[in-house]
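In: got a predicted model here, sequence first, then my questions.
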Amino acid sequence: MVDVRVWGKEQGLVEPYPLIGHLVDTGVVAGALWDGFLAESQQALVAGELGVAPWEARSLVAFWAGLHDVGKIQRRFQFQRDALKHASCAALLSDGAFSGRVAGDSGATPLGHQVASARVLPSLLAELGYPEGTGRPAGRLVVRVAQLLGGHHGRYPELPQAREVFDPLRALPELGAGGWEVQRQEHVAALREVLGHPAVVPVGAGLSVQVAVVIAGLVVVADWLASQDDFVVRQQAAAVTDGGLGAIDALRAHAARAAMEAPGLLGDAGLGRAGFAVRGFGERFPEIERPHPLQVSVDVELIQAGAFEGGPGVLLVTAPPGEGKTEIALAAAAAMGRAARCPGVAFLLPTRATADQLYRRVAAFGEANLLGDAALTLLHGAADLNERYAPDAEPGSEPRTLSDEHDASSGGASVSAGRWLRTRGRGLLAPLSVGTVDQGLMAVLPLRHNALRQLGLAGKTVVVDEAHAYDAFTHALLLRLLVWLGAMRVPVVLLSATLTGRTSTALVEAYLTGAGRKPGSYELPASSYPGWLYADAATAAVTVPSGPIDTNRPSQLDVDVLPVDHTYDPAVLHGRLGTLLRELAPVMDAGGCVAVICTTVGEAQRTFGALRNHFTRRYGQEYQGWDDRVEHAEQADGPGGGEAVGSPEGPRLRLLHARFPGRRRSAITEEAEKWFGRVGKQGVRRPALPRGTILVATQVIEQSLDMDFDLIVSDLAPMALLLQRAGRVWRHQATGAYRPAWSLGPRLAVLVPVGGDGLLDVPKSWGDVYAPSLLRRTLELLADRAGKPVEVPGDVQELVDGVYDAEFASKTPELLLKEDIDRLTDTMAREGLAQLVTIPKPGDVRSLDQLTSSDADEDIIATRLGADTVLTLPVFEDTEHRRWLDEAHRVRFPEAGDIPGGRFSRALVRELLGYVVPLAHGEWRRACTTAHEPPAGWKNETKLAEVVLLPHTTGPDGPVGPLLGKQRLTLHHELGLVRERLA
């Protein structure tokens, strides 16, 4: 008989909750998760590997989930100090069957109950008739089940020694014999009886790593849901009313109550499945008046032809920017997910800005195409700053903000995500997710709770946008992720505008390797451009377009290579500023929209400052086209908008990069999208002529942002990135009224830094952003064309591949050889490092603890080398030593006593984070002192605890930031955070 004095939960409860109650609750909730959350494809994999019917697999998984806490039946756990205040625990202590010191018990820190569960379960399962297996512990099913259940706190325990598998007391006598062993057996027997007496696993059944981690993730979620305070209190109260849980009939009634509540727990958490209506491409996207040929090809030859009906697979789509790849991905994901019984979608992008923009598009797609409600989450470190996504305040609390400007909004009702899914680490469990690629890559890093990320991906079609946009380290992690997705039978869509043929082949091969297809057993043809390639996971059968794919917007891209002396002195004829001003002259005279894309933030700031000073001299001191505090209101009225309030002369000038406070960067991005973005079927919207608009930016605008310019001026970059940037010039149709007469077609002007000898001279200020060998190869390829226009899309693939040609004929072979060696050495080092930090391929995993071996915090782990950043918070001090969050001294800095009860509301945290500026680690960080630490009360708020304050004083020319080491860091409203290196 189960002893109900053995407790499972007691924190916050008047009386401890019997362990058997929690075990039953968790098992029942796990069954509900199987029914309403776990993808049918994963259900089939579990059932297939266990050799049982799906309903039997459900019963087994529910039973296993209930067993997760059986390790709490041990002396050290039961007699914890806080629990001894309860009479039931005191009675248990005095019971002769449980009292007395255990042999070998040192009385040290209690043995973790999750480890204890992993140690006792093999013998308990064997006693039920599970096959014991032979050989090493790693190869025994009972050990794998025990180990995955032992990982319910996020980290899998190590394997036991072979002689200890069925004799756990040999190594851990503190588990307790006698009454402790009896109660473990009684709890297991009672749980099995109440959950329908699930059959034992048949002899010969196995459990692969990729399936085990999905079950482990399901157990974690079931445990979390069943441990919610309000649910436990209700279950406990009902049990007391019914006379307790000491009899099987009482436990059955308890399980029935849990079963009635379980669907509500899932619904409140936002857990479920996405269901998309079966529609044609035109019905899904009625706003597209004339679909691109690439869209038609995928729709007709894959979706309508039923190419996905064979199960999961990988779809690679390559095309220039503006060919509608996002719509293709969404339509394909809906069809692939339905066919593969993975109904959710996870859309992974290279940056936070691109994720924010796509979040709106996926929300609109979901609202128009879902058959019912399905939560959509936004996943990146600054998601709380997105007011369309994050709520203002916790339910039932009043929002408290620092200023009067606070506009709350969220996604549509059908895709809104509640508080449970917004909690750290849970967002990928939503039926629909949009986030940075890091959110997916962390599933293949040995981090705590990576099973949750693997579970979240397992029920979705995973879309990776801009698949070309990553360095060798991140690319290696992506390859490992694709291996895992292939093994888990997850459909994948890969999108790219400029992917080399070798890279695209590696991506598809990684997926097929995970799916069990051996290299050499299939052949991957070269992908057409624009085009697509689909490979079936089960057979490796490859489908390609039946013929060449046309485009709605074929173009000839004029590429002008402009050598410049890297100086901003306007007196230097071939200086950077002089050359840039000549390119911008038509804009100043006749208007138009131009993007100037710089290599670094510092370069962008210097370029913006030089242009601002020049325009001020040209148009007089009244010129303020750079200041949105003066010029902030566009009287938009359909395409073309209207004239801006402010200076009537001179082009509007804006700067956009990653070193602005979050709220400021979002405002500039939204303004840019309004000026240069597309408006439904009406083409592009832009400021009315004749006034020009110039956006100076870094690489933040080159990916996924849907903007259109009349001209792009760019620093030299690798060929693929130049072509990617060129996808923003003449991207959409614009009427003659809004396309200036001087812009006769797509044109890209490339500023090439050269030395006195006229040869490429990469500025030291560019650091290691781009490999010099790729810059040199790109420059020589462009020079070889002698001004010949680039046919888009016809020449794109050849140019992208040509940069990496092993037989590249250089005009400076010795110099290029040295640079190539440096690049390849760096690439090998990054790939080698990735192999060291990533988890093994599923087939190479010996023990599950290899998957969670790192103690690193997922908040600081990097999936992109060099991406480590510090969150800085500029603070402005006035003459009375009061502190403010803005240089105008309008928004007060919340001092220690300004937070009621010391508790930050969600709205306040979000608003504070809106003033934060990300800054790369460096010498400046080591020079920080206690003066740069946030108030003591902030340490209790996770998102604010690591913020570094940057105290600013007010000087005669405006705010002056702190001097840290040899760098002064000053925040300017129009420039962002400026790093000034002093001698």
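Out: On my side now, so go ahead.
In: only C-alpha atoms for contact and neighbour calcs from this point on.
Out: Will do.
In: contacting residues around Leu873?
Out: Tyr915, Val916, Val917, Val947, Val948, Leu949, Leu950 (CA atoms under 8 Å, 6 or more residues apart in numbering).
In: was I right about the fourth one contacting Pro934?
Out: This points to Val947. Yes: under the criterion of CA atoms under 8 Å, Val947 makes contact with Pro934 at 6.5 Å.
In: surely Phe347 is in a helix?
Out: No: if the criterion is DSSP: H, G, I helix; E, B strand; the rest coil, then Phe347 is strand and not within a helix.
In: comparison target below:
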Amino acid sequence: MAEFRRGASAALASLWAKLDEEGEWMSLPQHLVDTACVAALLWDEWLADSVKRSLCRATGLGEGQLRSVLVFLAGVHDVGKATRTFVHKAQFSEQGASIFDGIEREGLSLTMSRREADATAFQHGLVGEVIVEEWLSQRGFRVAGLASVVGAHHGISTEAGVRGRAGRIVRSYPPEWRAVHEEILDGMARASGFEEVLPLMPEQLNPEVTMPLVGLVIMADWIASNQHAFPLAEGGDLLERVRCGYRDVELTAPWRVAVADKGTPDDFFRTTFGWPAEFMARPVQRAALEAVESAEGACLLIIEAPTGEGKTEAALAAGQRLAADLGAQGLLLAAPTMGTSNGLFPRALEWAERNTAEGEVTSMNLVHSRKLFSQDFSRLKVAGVGTDEPGHGSVVARNWMQGPKKAMLSNFVVATVDQVLLMALQMRHSMLRHIGLAGKVIIVDEVHSYDLYMTSYLQMALKWLARYGVPVILLSATLPKETKKSLVEAYRSQFSHEPIEDMSEAYPLLTVVDKKGVREVEVEPRPTDMEASISVIPEGPEALGTLVDDLIADGGCLLIICNTVRRAQETYREFSTTYPGEVELHHSAFMAAERAHKEDALRVALGPDSHRGAGRPERCLIVATQVAEQSLDIDADVLITDIAPMDLLIQRIGRIHRHRRPDEDRPPKLRPAQVYVRGIVQREPFPLLEGGSAAIYEPAILMSTLAHLPVAFRRPDDISSLVQATYSPGFVPPADWAVEYAKAKATMRKNMDRAESRASTFQIPIPELASELGQLFERYHSSMEKPLLGEEAGAAQVRDTEPTFEAIPIIGTDYGYRPLLSLARNDSAVDLVDDFPPEHSMAFHLASSVLRLPPRLARGDAFEGNITRLERDTPAGWEHHHLLKGKVALRLDENGEIDLNGTVLRYSSEFGLETLDSSPADRSNT
């Protein structure tokens, strides 16, 4: 590469590639060799062995040969900058005239043809693809897809139609310009070793090859374009320049597993998690480790087990073994929500630090839209994590990998499940996600909580992960058999099309999918740890009030779960006057910071270490929505819940009698576990469901749940049988229900078809049907789907939720505004001025107070008027602070209210966000 740079013709050396505001510039050959050398280092020092093997399998080339292919592509990625269109971009800089003079002195005319001057699409990535394609053709080689890597190095493939027009312009270029193109391509082919590899290349490179290659080229280009790491000033020893620049970015090498082989399974778990010597691995944990040890290559492992069996630890241990065996770069742990991701992060961080080899440094990332407000992640960014204990290394959060496009490139990632599902979505720079995920072991938690729409994306992601040879571990407490079968078929489709026989209903159960087939491993269940009575109570406030009064007459902790925020607020309002100071409300319509604070306090009060007289309340009523359904480690005495699908109902039951307690912790009346189900307006002659429940969940599933609802529930004995019976396609309802159930089931089928159709609209094709890179970006070229260009908009596509928007609530004053929390805490904050950006601590406080507004405000014609109002009310100074830029404000009055184009909202720390039925003026007159 140094020889290529030294030997560059005067014409090539006169062309510019990088230009700063001060007029300093870097020549094109310098940037090309910088990028090529960084690509070589990425292959040698960053890329996982598992990805290298995957690329070798797909191409039939050896690792050294593929390295040459990558270095060549990185070295010619900007050949399209050797054009008059690109050169003219310097015309507005101070050095533009000087650059132009130098280029023309070397015989390269800068006068554009009319066709080039009028071209609307002649970007350098597009032009580079055309130049590489023609270079291959002139030498008699057809390697379909190779040139597309150059064309896509800005995060999106090129369009066939514009390639044709660009090709005609390139072919009309003067010979002296075409000579520069050939100099770049011929010289890079020699310098990279690609000249010898070219005759061995397959005739076509499919996206399973080109996506990872583009991802690596983008990484190399971004690193080589970092002016701190690679100054515009040229000269000096190239090897030293590249090594120093690469070190400056501080990428971490693939994970070298610290304790891959440590005796028995019990020894393995003790060493892996730092547990005491007397610890014995649970049956599920031991079985998971044994299952992956016997797997042939990459595999899918599904762990079905009740809460409390240590599934997360089983998955981390199994993932660690797979990473060691397959040479993975790291591991990703995905959870359903930001809250659950935050909860898993410190556990995963401790595990990662303990299992990084002594003297090694690995990187870790928390990935969701509010990670900046995680204290655990902030501490890692500032100081990293290390230990003086021998045998362990260090874990850090590297700055270069913090942007949303680069988030998957760290060794360890804790994220919301969206970050895995986005792999299946057509979106810009998706190749960086593919290269990041392709080198990891993927763990997806709480799989049962994903609806059909999200499951469709998960199935597509599983197909691509299997094609890349990525091991995947799925965790669930209650997984319907048909859902599990669809996930198994998705992963298995990449190496077998044999039909899958009926799957077991045993519980706990492990399912292993690899090239040897599908194996199910029954695991010894733990003894029954709870038997709860289940009763259906009449709908209405009177029946609820009478029941609550009776249950907690002698104290106790009662949990009421409602299916909607409004129903939870109404229920809270009913009891807060009767039991003042003893009722709490939890739902998603609280500000993010307040919700986190409330949930943390609840975990402490009802956690395993609190007892009556020592932190556990004598009497309390917890009214909540689905936020209490999973991943919230609380232990109540009794549950009253709205009707919900059986698997979710079982999750809710998991919030009572969760921990072993002395008898005195629970009043005598509540020592037997009790569950009460409401939300059924009538049962005869057929079920009539409360409106909110029927709107959120499929009535057909709720009817089947009601039909299978037992009078007594044993944990864990009854979990699988109840879930499988409820979701069984063969369910026959009672005769009196038949007509209504048939209607509900027909509606559900239509909803499922619509969900699958909507999901497929934005998905990439299955690997078998993806022969060209452009097929993974078709919607960009075939329609006006421009909203898909954004990361945030893309994330919204993988969840089947109504469109909405978030706002930061503030209190408007005569002189400006103050944060809403000032009103909630009755303190007297100084007013902030609209036109000035707040200081950092206040900006952080405001940004962490974000609130999701009701979906109705974003529906149809209402959206434009509401977002315009919010933007108008947003302080102008927010645009000048990075934490607040692009955010909108919900400017409330002193009563915490706003009339937003006819929809009246009110926020309080007691109720959260409420939608009121009348305006403040109307209420003052009644």
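Out: Good, I have the coordinates. All values derive from a computational prediction rather than experimental measurement.
In: TM-score of the superposed pair?
Out: Put the two chains on top of each other and the TM-score (TM-score structural alignment, normalised by the length of structure 2) is 0.88; 871 aligned residues with a CA RMSD of 2.9 Å.
In: secondary structure and neighbour count for the contacts of Leu873 of structure 1 - can I get that in TSV?
Out: As requested, those are exported to TSV (DSSP: H, G, I helix; E, B strand; the rest coil; neighbours: other CA atoms under 10 Å):
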residue	secondary structure	neighbour count
Tyr915	coil	21
Val916	coil	25
Val917	strand	25
Val947	coil	21
Val948	strand	22
Leu949	strand	21
Leu950	strand	23
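In: identify, from these, the entry nearest to Gly843 of structure 1.
Out: Val947 (41.4 Å; CA to CA).
In: what's the counterpart of that closest one in structure 2?
Out: When structure 2 is aligned by TM-score structural alignment, Val947 of structure 1 is paired with Lys887.
In: which one is that match nearest to, not counting chain neighbours?
Out: Spatial nearest neighbour of Lys887 of structure 2, excluding adjacent residues (CA to CA, 6 or more residues apart in numbering): Ala807 at 6.7 Å.
In: go on, Met408 of structure 2?
Out: Per CA to CA, 6+ apart, closest to Met408 of structure 2 is Gly436, 4.8 Å.
In: now do the same for that neighbour: helix, strand or coil?
Out: helix.
In: hmm, back to that, tell me the contacts of whichever residue in structure 1 pairs up with the residue nearest to Lys887 of structure 2?
Out: Alignment note: Ala807 of structure 2 maps to Thr872 in structure 1; criterion TM-score structural alignment. Taking CA under 8 Å, 6+ apart as the criterion, Thr872 of structure 1 is in contact with Val916, Val917, Pro918, Leu919, Val947, Val948, Leu949, Leu950.
In: from those, pick the one nearest Arg184 of structure 1.
Out: Val947 (47.2 Å).
In: what's the helix or strand for Ala490 of structure 2?
Out: helix 481-492 (DSSP states H and E).
In: which is the next helix or strand following that helix?
Out: strand 509-514.
In: so after that next one, what's the next helix or strand?
Out: strand 517-522.
In: and that next one, how far from the chain's centre?
Out: 29 Å (CA atoms, centre = their mean, to the nearest Å).
In: how about residues contacting it?
Out: Against strand 517-522 of structure 2 from outside (CA under 8 Å, 6+ apart): Ala287, Ile500, Ser504, Ala506, Tyr507, Pro508, Leu509, Leu510, Thr511, Val512, Val513.
In: okay if I get the residues you listed as a markdown table plus neighbour count?
Out: A markdown table is the format used below for the contacts of strand 517-522 of structure 2 (neighbours: other CA atoms under 10 Å):
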| residue | neighbour count |
| --- | --- |
| Ala287 | 22 |
| Ile500 | 12 |
| Ser504 | 13 |
| Ala506 | 18 |
| Tyr507 | 23 |
| Pro508 | 24 |
| Leu509 | 21 |
| Leu510 | 23 |
| Thr511 | 22 |
| Val512 | 22 |
| Val513 | 23 |
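In: widest-spaced pair of the residues you listed?
Out: Longest span within these, CA to CA: Ala287 and Ile500, 22.3 Å.
In: returning to that earlier point: so the residue nearest to Lys887 of structure 2, which of the three states?
Out: strand.
In: give me the number of residues near Arg779 of structure 2?
Out: Number of residues near Arg779 of structure 2 (other CA atoms under 10 Å) recorded here: 19.
In: that one and Pro212 of structure 2, how far apart?
Out: Counting by CA to CA, to the nearest Å, the gap from Arg779 of structure 2 to Pro212 of structure 2 is 21 Å.
In: likewise Ser430 of structure 2?
Out: 10 Å.
In: now do Arg5 of structure 2
Out: 27 Å.
In: more neighbours: which of the two?
Out: Counted by other CA under 10 Å, Arg5 of structure 2 and Pro212 do not tie: Pro212 has more neighbours, with 25 against 21.
In: helix or strand right after the top helix by length along structure 2?
Out: Counting residues, the longest helix found in structure 2 (DSSP state H) is helix 738-761. Counting by DSSP H and E, the element after helix 738-761 of structure 2 in chain order, helix or strand, is helix 778-782.
In: okay, buried residues for that following helix please.
Out: Within helix 778-782 of structure 2, the residues scored as buried using 16 or more other CA atoms under 10 Å are Glu778, Arg779, Tyr780, His781.
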